[in-house]
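Chemist: Compute the structure for the input listed below.
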Amino acid sequence: MAKKRTSGGTPATVTLDRAGIAYEVRAYEHDPAATSYGLEAASALGVPPERVFKTLLVDTDKGLGVGIVPVDRLLDLKAVAAALGAKKATMADPAVAERVTGYVVGGISPVGQKKALPTILDASALQHATILVSGGKRGLDIELAPGDLVKVTRGSTAPVAREA
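Modeler: Take a look at the predicted model:
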């Protein structure tokens, strides 16, 4: 997979370029009326939802963390807490998520966040050669190998998704 640079880029693409990680930019026309950013991306890009992952911030007794799960599934809060070494987790307040990551809700990328947070990618990602995650703004995804995502985020994998 070749790198595709966007003019100026986003913090996510800049971080991937600096790390020498191959990725592909996948842009689409975002519909402001969409009720699910992730399912909108999957549909617009013609990619099965199990290959498109959403980035969710959680608040734990150990601090903030990131859970990355397929867009057609939910984040299992007990599982992500355990994977992060915490006793419990709740979804982070959206305003906190935006402030800490530097991205807007619906465009939060796991890559290039303002503050590096402990990150857990759902283990189902490893079943795919490539997955898509937000590229740092609504209407922009990046496609990359799951192992490269774990590497660049200094994260790990665990089964943290559950049925919707």
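
Chemist: only C-alpha atoms for contact and neighbour calcs from this point on.
Modeler: Noted.

Chemist: buried residues in stretch 76-93?
Modeler: 76-77, 79-81, 83-84, 86, 88-92 (16 or more other C-alpha atoms under 10 Å).

Chemist: Likewise for stretch 42-58?
Modeler: 42, 44-45, 49-58.

Chemist: re the thing from before, which members of the buried residues of stretch 76-93 are positioned in strands?
Modeler: Here DSSP state E is the test, and the buried residues of stretch 76-93 give 89-91 as lying in strands.

Chemist: Next, the second sequence, to be compared with the first:
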Amino acid sequence: MSKRAKRKVSEASTPAIAQLEAAGIEFATYEYEHSADHMEGGYGREAAAKLGIDPRQVYKTLMADTGDERVIAVVPVSGRLNLKALAAAVGAKKARLADTRTAQRESGYVVGGISPFGQRNAHRTVLDDGALHFERILVSGGKRGFDVALAPADLLNILGASTAPLAEA
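Modeler: Here you go, the predicted structure:
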């Protein structure tokens, strides 16, 4: 995996890439042709299938609302977000998925391309602890058909994120 520091941050293709380049960490980009009628399993499963990568290593970014704040959950595409576990991880009584319009407005990205990086509004982020079993995970790079691979520790450091068991099979 190559470091993408040769390109100036101002020339980055997405805000996510700009944030990663500014942080100076190693990451790799993966592109695939997104199908307008994405695969039945969702955008993340489409990415895993088209890139030939284990779905347990490809992560989706979801926005949830606890009533007091919006939080970001990063979970494997092979599982589902356990909202009770997310609420517990952030010290809330409950959590529910934010509606699509809110997620798009606050993140600055379209659904299927929401990255945990470079969001319009910063949110507390929780990464499923299963990510720590992998040297690299893939997350959206900020648009459909565009992912970035990086070490889970780098995601945690850049975003000041925490980990918790969030995914259920």
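
Chemist: one step back: let me have the buried residues of stretch 76-93 of structure 1 in a markdown table, adding distance to Gly107 of structure 1 as columns.
Modeler: Listed next are the buried residues of stretch 76-93 of structure 1 as a markdown table, based on distance: C-alpha to C-alpha, whole Å:
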| residue | distance to Gly107 of structure 1 |
| --- | --- |
| Asp76 | 21 |
| Leu77 | 21 |
| Ala79 | 24 |
| Val80 | 21 |
| Ala81 | 23 |
| Ala83 | 24 |
| Leu84 | 23 |
| Ala86 | 26 |
| Lys88 | 25 |
| Ala89 | 22 |
| Thr90 | 20 |
| Met91 | 16 |
| Ala92 | 15 |
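
Chemist: Identify, from those residues, the entry nearest to Gln113 of structure 1.
Modeler: For the buried residues of stretch 76-93 of structure 1, the closest approach to Gln113 of structure 1 (C-alpha to C-alpha) belongs to Ala92, at 15.1 Å.

Chemist: any idea what the closest one aligns with in structure 2?
Modeler: Taking TM-score structural alignment, the alignment pairs Ala92 of structure 1 with Ala98 from structure 2.

Chemist: sorry, back to before: and which of the ones in strands among the buried residues of stretch 76-93 of structure 1 is nearest Ile120 of structure 1?
Modeler: Distances from Ile120 of structure 1 to those, taken by C-alpha to C-alpha, are shortest for Ala89, at 12.9 Å.

Chemist: correct me, but that closest one touches Leu56?
Modeler: No. Applying C-alpha atoms under 8 Å, one finds Ala89 of structure 1 not in contact with Leu56, separated by 11.6 Å.

Chemist: Does the residue positioned nearest the centre of structure 2 belong to a helix, a strand or coil?
Modeler: Centroid-nearest residue in structure 2: Thr61, 3.6 Å away (criterion: C-alpha atoms, centre = their mean). Put simply, Thr61 of structure 2 is strand when judged by DSSP: H, G, I helix; E, B strand; the rest coil.

Chemist: Same check on the one 10 residues further on?
Modeler: Recorded secondary structure, Val71 of structure 2: strand (three-state DSSP).

Chemist: Which parts of structure 2 are strands?
Modeler: Going by DSSP E, structure 2 shows strands at 28-31, 59-65, 70-76, 80-81, 96-97, 124-128, 137-143, 146-150, 162-164, 167-168.

Chemist: OK, contacts around the closest residue to Ala92 of structure 2 other than its chain neighbours?
Modeler: Of all residues not flanking Ala92 of structure 2 in the chain, Thr66 sits nearest, at 6.3 Å (C-alpha to C-alpha, 6 or more residues apart in numbering). Residues in contact with Thr66 of structure 2 (C-alpha atoms under 8 Å, 6 or more residues apart in numbering) are 87, 92-96.
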